[in-house]
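# Compute the structure for the input listed below.
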Amino acid sequence: MKQHIRELLEEALPLVDIDSDFLFSELDSLGVTTILMILSKEYDIVLEAEDATPKNLKTLDAIVAMVTHKIADRK
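Okay, the predicted model is just below:
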């Protein structure tokens, strides 16, 4: 899943270092919105503005954890 998310985000946000330890600081509001929309559609989960926290978007691992948690909550 991590590699798939990396590929999705690298394609959508080519100027952002997806492997940054401070990914959230590299994102503007459009970047955050793009991430939420892509992952919501790809994994059929509901990601809202409340999910766009520095903790959830700090690193690629944090994003994967957020998606995994949302998928688990869906069931």
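
# can we go C-alpha only for contacts and neighbour counts from here?
Will do.

# Can you give the distance from the host helix or strand of residue 39 to the centre of its chain?
Counting by DSSP states H and E, the element that carries residue 39 is helix 29-43. On the basis of C-alpha atoms, centre = their mean, to the nearest Å, helix 29-43 sits 6 Å off its chain's mean C-alpha point.

# try stretch 22-34
Relative to its chain's centre, stretch 22-34 lies at 9 Å (C-alpha atoms, centre = their mean).

# and for comparison, fold this next one:
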Amino acid sequence: MISKEDIRSLLEEALPLVDLDSDFLFSELDSLGVTTILMLLSAHYDITLESEDATPKNLKSLESLAALVEAKLREK
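Okay, here's the model as predicted:
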């Protein structure tokens, strides 16, 4: 099971200015931040994340990112 702490440790170094504990993480991100998250998660978990996955619902919080990764891992 992917935890929000797994996601946090992966993203903290790459996105030091982003408040990963924000109530609505998506509002903290610009296009480069979104792209960075998709690329890091794709590479680390060996999954394919597309631009269609970059929705406010999927990028709402660390928990929603963990759920997205879990769903993609199940699809493999």
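
# The helix holding residue 39 of the first structure vs the second structure, mean deviation?
Compared with the second structure after fitting, helix 29-43 of the first structure has a mean deviation of 0.1 Å; criterion: mean C-alpha distance after the TM-score superposition for the first structure.

# tell me what that helix is packed against?
Helix 29-43 of the first structure sits against helix 2-12, helix 60-74, with contacts defined as 3 or more C-alpha pairs under 8 Å, 6 or more residues apart in numbering; DSSP states H and E.

# Name the stretch among those that sits most buried.
Comparing these by mean neighbour count (mean count of other C-alpha atoms under 10 Å), helix 60-74 comes out on top with a mean of 16.
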